[in-house]
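A.B. asks: based on what follows, work out the 3D shape:
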Amino acid sequence: MKPILRKVDTGHNYSFSVREDIYPYLYNHWHYHPEVELTLIRKGSGMRLVGDSMERFDDGDLILLGADLPHMWRSDDIYFQELPGLQIEAVAVHFKSDFWGPGFLDLPEMKQIKNLLTKARHGIRINGQTCELITARMEAILKASPTQRISSLLHMLDMIANSNEYSLLSSIGFTNSYNIVSTDNINKIYTYTFNNFQQKITLKEVAAAANISPNSFCRYFKSRTLKTYWQFLLEVRIGYACKLLIENNMGVSQVGYTCGFNNLSNFNRQFKGLTNKTPLQYVKEYVTRSQLLAASG
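C.D. replies: This is a model prediction of the structure:
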């Protein structure tokens, strides 16, 4: 099936949507919509896929997505157990780039915001102090008056456009090559992988899950994601390993086996190849960074 087209309800009295979401977990499938999306993950953790980018998300994740850019958030496995007090909280703003009216973005004063929305076709992760400032405004816009909603959205976009504290997520190749209307079983592949990555996965098994012949599977997957399936599987496993390492409940060897690696040396090699750090270096840098943030707070 193709990426799911989602329709965003703006309500009867507003020109764009502002929404607070509280769920037991996120698993919104591989989807897209014509609206630009600004999403703050207030509380929660898991994997975020945007175009051909896959990264972990955690509390405070702030993402700007352009129109028709396929994406999904999937919560960590523990959220699917629906434990008391464990939930995902998010604030999302959806708007069409022309909701201000025709010609508005062509005004000379809007040049930087127009350029920002063009960059957002690849997905943008907002970081640093800019993230902190936008986060506060995302919370405030939930209670803003109708006029304040418009001015607040414009101000947030202006702050991002004039900042250098952001990075692009999806590659240029993905958005230039992806056929949004083509038949796509990518959701089946993602679902099978997230459910089974801790075990050995064979090409025959994952191809069968997507109803694709093994001979066609590798070419199919790479044409949709611009990466091999084995690279994608490695990113899923290393992403989960990063989570386990910072929770500090397991040794490095146990983490490696839990994430589907058959021996410690292979885990260390693959981890360093993807993160440019050994697992122990990753933990040490995380602890140091956490201590610095705690001291500055």
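A.B. asks: every contact and neighbour count from this point should use C-alpha atoms.
C.D. replies: Fine.
A.B. asks: make sure Pro24 is actually in contact with Pro84.
C.D. replies: No - counting by CA atoms under 8 Å, Pro24 stays clear of Pro84, with 9.2 Å between them.
A.B. asks: more neighbours, these two?
C.D. replies: Pro24 (17 against 8; other CA atoms under 10 Å).
A.B. asks: could you measure from the nearest residue to Arg224 once chain neighbours are set aside over to Gln148?
C.D. replies: Taking CA to CA, 6 or more residues apart in numbering, and ignoring the residues beside it in sequence, Arg224 has Tyr178 as its nearest neighbour in space, at 6.3 Å. Tyr178 is 37 Å from Gln148, where distance means CA to CA, to the nearest Å.
A.B. asks: likewise Met47?
C.D. replies: Taking CA to CA, one finds Met47 at 33 Å from Gln148.
A.B. asks: for His155, same thing?
C.D. replies: 10 Å.
A.B. asks: Phe267 too?
C.D. replies: Separation of Phe267 from Gln148 (CA to CA): 51 Å.
A.B. asks: these two: who's more crowded?
C.D. replies: Between Phe267 and Gln148, Phe267 has the larger neighbour count (other CA under 10 Å), namely 24 against 13.
A.B. asks: name the SS class of the more buried one, please.
C.D. replies: Classification of Phe267 by DSSP: H, G, I helix; E, B strand; the rest coil places it in helix.
A.B. asks: OK, contacts around the residue with the shortest distance to the centre of the chain?
C.D. replies: In the chain, the centroid-proximal residue (CA atoms, centre = their mean) is Arg48; its distance is 2.7 Å. Applying CA atoms under 8 Å, 6 or more residues apart in numbering, we find Arg48 in contact with Met54, Glu55, Arg56, Phe57, His71, Met72, Trp73, Arg74.
A.B. asks: for the fourth one, what are its contacts?
C.D. replies: Shown in contact with Phe57 (CA under 8 Å, 6+ apart): Gly44, Ser45, Gly46, Met47, Arg48.
A.B. asks: I'd like the structure of this one too, to check against the first:
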Amino acid sequence: MKAVEVHLPQDVDKSFIVFRETGDFFPAPWHYHPHYEFVLINESTGRRMVGDHIGYFQKDDLVFMGSLLPHVWVNDPIYLQRQATHKADALVIHFTDDFLGEFFMNIPEMKEFRKVLKLADRGLVLYGETRQKIITLIKQMPAMNGLPRLSALLQIFDIMSNTTEYDFLASPRFVQNFQYGASDRFKKITGYIMQNFDKDISLSEIAAVGNMGVTAFCNFFKEQFRVTFVEYLTTVRIGHACKLLSEHDRNIVEVAYECGFNNLANFNRQFKKLKGMTPSDYRKTLIIR
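C.D. replies: Presented below is the predicted three-dimensional model:
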């Protein structure tokens, strides 16, 4: 079973990813990525494979995994056959070791957490009071923005730095023998998107950045990012729109065009689809009370 490199969409105005995975079952293949990852199961059951470890997951299962460690969560047949009474649901946090700058993880205050990052190379399943404290924080994070969101993650780092309530998953032999280099191709693609999202980007143009044909690129992008190129580009544009809306020096039409939308109605529709409210309502929520 060959592991594929997978990446979740990240808002342009956020330094790390908080992602909700929900559906009839968890669709991700056996995969890896350069990010560190927390996975919290809100609902559903099944088997999880982390490296060469196979275990069983259920509600409130919480795992922390290191960079490039291959893994997959496979739901029980009742979910795969769409016969469960509730959806599979999980919260996922992704961050890189330099998400707060090249030197952040090397400051003295992060000494103990650096040890945790090393332990996470094998994957850690958390239990006890540690698990309950972190679950409480993770469940609050989808509704958070700005410093409260970052503060919640740093609190999780602190909890992880002062606990022994975990078990290892993958064996040391597996970690030592498993080597993957993160692909430069996706870095070129995402870099190009971040520099040009305010312009029209054709499929042939972005495919050429990855040195691929259009069909191969579309398949690659969906496999790597779990969304289509258009969906990812829209997420980046809406994330930047949120930043511009918070600055209050542009009207909504200007924001739409600066983010690459040539049609205001489409901007409003896509914004509401991703954020659950119109751009004007979003701006109202940012007014200091």
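A.B. asks: ok, back up a step: okay, now the residue nearest to Arg224 of structure 1: neighbour count?
C.D. replies: Tyr178 of structure 1 has 17 nearby residues by other CA under 10 Å.
A.B. asks: quick check: the gap between it and Ile126 of structure 1.
C.D. replies: On the measure of CA to CA, Tyr178 of structure 1 and Ile126 of structure 1 end up 24 Å apart.
A.B. asks: same deal with Asp76 of structure 1?
C.D. replies: 22 Å.
A.B. asks: neighbour-wise, which of those two wins?
C.D. replies: The residue with more neighbours, out of Asp76 of structure 1 and Ile126, is Ile126; 23 against 20, by other CA under 10 Å.
A.B. asks: all helices of the stretch 151-289 of structure 2, in order?
C.D. replies: For the stretch 151-289 of structure 2, the helices defined by DSSP state H, counting those that start in this stretch occupy 172-177, 184-196, 203-209, 214-225, 229-247, 252-258, 264-275, 279-285.
A.B. asks: matching residues in structure 1 for the second one?
C.D. replies: Under TM-score structural alignment, the alignment places helix 184-196 of structure 2 onto no residue of structure 1.
A.B. asks: neighbouring contacts of that helix?
C.D. replies: Under CA under 8 Å, 6+ apart, the answer for helix 184-196 of structure 2 is Val12, Ile206, Val209, Gly210, Leu233, Val236.
A.B. asks: dump the residue contacts of the third one.
C.D. replies: With CA under 8 Å, 6+ apart as the criterion, the residues that contact Val209 of structure 2 are Lys188, Ile189, Tyr192.
A.B. asks: can we see that at 10 Å?
C.D. replies: Arg185, Phe186, Lys188, Ile189, Thr190, Gly191, Tyr192, Ile193, Phe217 (CA atoms under 10 Å, 6 or more residues apart in numbering).
A.B. asks: those residues into a markdown table, with extra columns for distance to Phe271 of structure 2 and neighbour count?
C.D. replies: A markdown table is the format used below for the contacts of Val209 of structure 2 (distance: CA to CA, whole Å; neighbours: other CA atoms under 10 Å):
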| residue | distance to Phe271 of structure 2 | neighbour count |
| --- | --- | --- |
| Arg185 | 29 | 12 |
| Phe186 | 25 | 19 |
| Lys188 | 26 | 13 |
| Ile189 | 23 | 17 |
| Thr190 | 21 | 17 |
| Gly191 | 23 | 13 |
| Tyr192 | 22 | 15 |
| Ile193 | 19 | 20 |
| Phe217 | 26 | 20 |
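A.B. asks: how close does Tyr257 of structure 2 sit to Arg237 of structure 2?
C.D. replies: Taken as CA to CA, the span from Tyr257 of structure 2 to Arg237 of structure 2 is 10 Å.
A.B. asks: higher neighbour count, these two?
C.D. replies: Of the pair Tyr257 of structure 2 and Arg237, Arg237 is the one with more neighbours under other CA under 10 Å, namely 26 against 16.
A.B. asks: can you show me the strands along the stretch 1-150 of structure 2?
C.D. replies: Taking DSSP state E, counting those that start in this stretch to define them, one finds strands in the stretch 1-150 of structure 2 at 4-5, 17-23, 31-32, 36-43, 46-50, 53-57, 62-65, 71-75, 88-95, 124-126.
A.B. asks: quick one: closest of the ones you listed to Lys284 of structure 2.
C.D. replies: Nearest to Lys284 of structure 2 among those is strand 17-23 (23.4 Å), distances taken as CA to CA.
A.B. asks: leaving out chain neighbours, which residue sits closest to the corresponding residue of structure 1 for Leu124 of structure 2?
C.D. replies: Residue mapping for Leu124 of structure 2 onto structure 1 gives Ile124, with TM-score structural alignment as the criterion. Residue nearest to Ile124 of structure 1 in three dimensions, not counting chain neighbours: Leu168, with 4.6 Å by CA to CA, 6+ apart.
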